[in-house]
Structures are given as C-alpha cells and as structure tokens.
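*Asks:* only the shape, not the letters, is given here:
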C-alpha cells in the first residue's frame, strides 16, 4: 500500500511564481504538512534563497522556533516583497490588457489564459461589462478581418460566453478542415509517387519485353528448343522457347 505524502518540505520561492502565489502555497502547505508546528518557521526560512534568505537570517532561531514562526517570517518578508494593493491591481490589469494571442497559440488555450488573467483583475474589483469583455476577447485573438466578421456573425448576442463559444466552435472546425487538407495532400502525394513507381516499373518491364521480342524474332527462323518429356524446353532466365540460359540476353554472366 502506498505511503501518504507527509509534505514536510515547504514550497520554494522561485522566479516562476509571484510572491503572492508563494504565500498562498505556504498557507496550503501548513494545512497538509505533518511537520511539527514549531519547526515550520525554521524549515521555511532554510528553504529560501537569495534576498529572501538574507531577510530570514536576520531573525533569530528562537523567534522562528515557535508556533507563530511562519507568521513572523512572512511579516518580515512582506516588508520587502509585498506590493501595495494598488500596485498589485495595476500589475493584474496590465497583464490582462496587454495579453494578445500569438498565431502559434491554439484558440482554446488563448481563451483559457484570457479568462485567468481577467479573473485576477476581478479580485481587485475591476470587472468589465459583458459586451466589452466579449469584444476584447475578439480583438485580442489576433484574427484577420474575415475571421473577425465570421465570429461576430456567429454570435446571437453580445455576451462573453457567447463570443467564447463562437470562437471555440469556429476554430475547432477550421482546425479539422486544415487536418483534412493535409491528409488529402499526403494521399495525393502517395498516389502520385506510386503511379510514378508503377510507370517506371512498366517502362522497365516493357523494355525487357521488347528486348525479348527483338532477340526472339532474330531466332524465329531457327528451330525451337528441343522437346523434353513432351514439352518444349524453355530458358530458365526469361522463359523463352527460342533459346537457352547460356544464350539469354538477360544472363548477367554474358553481360559481364
């Protein structure tokens, strides 16, 4: 039976996550870890690197080795890394406002990321009217004029959920069409290649037959191969009844 995770190691503060995200991870970690509550502040301090670790080392071990050790450490880190609420709101707004879909990003992935960034804005009381949100989703999707017009035509109303469904539906079908085109091209190339191979084989076979006929016509006036057991003997190389293997034009030993 598998052993349950103990979650003794605290979450790391890395460049890939924001300070606020790390703080949320620390809260989750405290809810699931089996580490003694008095040791958590020390463990969290020792997990830090760079400037956060310098801040942690300014706190005495005695101050961290208590039930409130994690809270004391977070208070000191907040002084350096916690952004003002206004700064946090502006950062969330900027990330949302400047987000545009690149041509390499799938439409479904773009919509998911768009919603995630907008949800962060809503945490700071910055909701948008539904119609404006729908238009922003469309404008930032990186579409050409024809696709943009198609999306607007597909919407029965000016709501975000309607626009989202229209974009997903349109680009799911376009993706399928592109796959079908690729498949047809591959099949056409496959057929063309095999036609070329068959034509090349036919030309080789035809040339060989012409060679046989030419050689055999020269021997038509001569007598046929001898009869063996009631059947005319034939060349074991090309099956001709006018010559034997030693005289066959396809005998490689003769060519060499």
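*Replies:* Perfect, I can see it now. Not measured: the values here are computed from a predicted model.
*Asks:* contacts and neighbour counts: CA atoms only from here.
*Replies:* Noted.
*Asks:* what about the host helix or strand of residue 176, distance to the chain center?
*Replies:* If you go by DSSP states H and E, residue 176 is part of helix 160-218. Helix 160-218 has its average C-alpha position 26 Å from the chain's average C-alpha position, going by C-alpha atoms, centre = their mean, to the nearest Å.
*Asks:* beyond that helix, next helix or strand please.
*Replies:* strand 227-228.
*Asks:* try this one side by side with the last:
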C-alpha cells in the first residue's frame, strides 16, 4: 500500500520562523512528494488571511516555474529568509525580553513559578543567547 500524503507544517506567526524552517526540513525528509512539487505544496498551505500576506507575496514574486522546479524549495526558503529570518542579535534580544517579561500568574504557587522561571531561563539561554555567543 502507498503511504498517505502528509501536509507540510503550517506557517504561523505563533511560532518562530527558525522553528518552522526546522519543521519544513524534517517534513522534506519524510514526505514522498516529488521534489518538484514540494514548494508548491508548502506555498499552498500559507493562509490567505495571514497578516504578513505571505501567500500573496510568494505567488506574486516567485514564478510558478520556479516553485515547481526541483530547486523550488531552495528558492522558496531563500525568499522566505529575506522576509522573516532574524539576525543573531535581534534573536538574542527577543529571547531576553521574552524571559524578562515572564511573570507569575496570581493562581500559581511561588514554588511552581520559581521552577518554571528557572527552566525557562535555561531553555532560553540554550536556544537563543548561546547561539549569539557561538
């Protein structure tokens, strides 16, 4: 039996762009979809109502022949990088401000808050600030 089609991960401003790229690369490893169709499949998953207008931008700025070529994914990712990829300094600052704004909810015990704050700080340092320093 053939395998079922697995849709590409959705693009959303609710997750970091770098995370979406990692998910797309993982999807490329798992999908049975021909290379010449992958960029089209990804572009068609972009929400028409996304505030960034990414679907319209992709289909306006990248020729259909480019999207349906074997290098379509490479071209699509390069285009997306120009729009959404952050430099290391911006990414490190964003990580820091997110950590700094983390506050205890009124119904959260202080002990639980302390544990979460510590875990979050370790994760953020590993995910963001460490990238900037290396």
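*Replies:* That came through fine. It should be emphasised that the depicted structure is a prediction, and the values quoted were computed from it without experimental measurement.
*Asks:* elements contacting the helix holding residue 176 of structure 1?
*Replies:* helix 107-123, helix 130-139, helix 145-154 (3 or more C-alpha pairs under 8 Å, 6 or more residues apart in numbering; DSSP states H and E).
*Asks:* where does it end up in structure 2?
*Replies:* Aligned by TM-score structural alignment, helix 160-218 of structure 1 falls on no residue of structure 2.
*Asks:* cool, stretch 133-147 of structure 1 as well?
*Replies:* Counting by TM-score structural alignment, stretch 133-147 of structure 1 has no counterpart in structure 2.
*Asks:* tally of neighbours for whatever residue of structure 1 lines up with residue 23 of structure 2?
*Replies:* Mapped onto structure 1 by TM-score structural alignment, residue 23 of structure 2 lines up with residue 25. Number of residues near residue 25 of structure 1 (other C-alpha atoms under 10 Å) recorded here: 16.
*Asks:* find the centremost residue of structure 2, please.
*Replies:* Closest to where the C-alpha atoms of structure 2 average out (C-alpha atoms, centre = their mean) is residue 20, at 2.2 Å.
*Asks:* in what helix or strand does that residue lie?
*Replies:* With DSSP H and E as the test, residue 20 of structure 2 turns up in helix 17-30.
*Asks:* quick revisit: how about the residue nearest to the centre of structure 2, what does it touch?
*Replies:* 9, 10, 11 (C-alpha atoms under 8 Å, 6 or more residues apart in numbering).
*Asks:* hmm, the match of residue 23 of structure 2 is touching residue 9, no?
*Replies:* No. Contact criterion C-alpha atoms under 8 Å: residue 25 of structure 1 and residue 9 do not qualify, at 11.8 Å.
*Asks:* find the nearest non-adjacent residue to the match of residue 23 of structure 2, please.
*Replies:* residue 11 (6.4 Å; C-alpha to C-alpha, 6 or more residues apart in numbering).
*Asks:* which position in structure 2 pairs with that neighbour?
*Replies:* In structure 2, residue 11 of structure 1 lands on residue 9 (TM-score structural alignment).
*Asks:* I'd guessed its match sits against residue 25; true?
*Replies:* No. Taking C-alpha under 8 Å as the definition, residue 9 of structure 2 is not a contact partner of residue 25, at 9.8 Å.
*Asks:* out of those two, which sits in the more crowded spot?
*Replies:* Between residue 9 of structure 2 and residue 25, residue 9 has the larger neighbour count (other C-alpha under 10 Å), namely 17 against 14.
*Asks:* how much space between that one and residue 46 of structure 2?
*Replies:* 10 Å (C-alpha to C-alpha, to the nearest Å).
*Asks:* now whichever residue in structure 1 pairs up with residue 35 of structure 2: closest residue in space, sequence neighbours ignored.
*Replies:* Under the alignment (TM-score structural alignment), residue 35 of structure 2 pairs with residue 37 of structure 1. Spatially, and ignoring its direct neighbours in sequence, residue 37 of structure 1 is nearest to residue 67 (5.5 Å; C-alpha to C-alpha, 6+ apart).
*Asks:* many thanks, have a good one.
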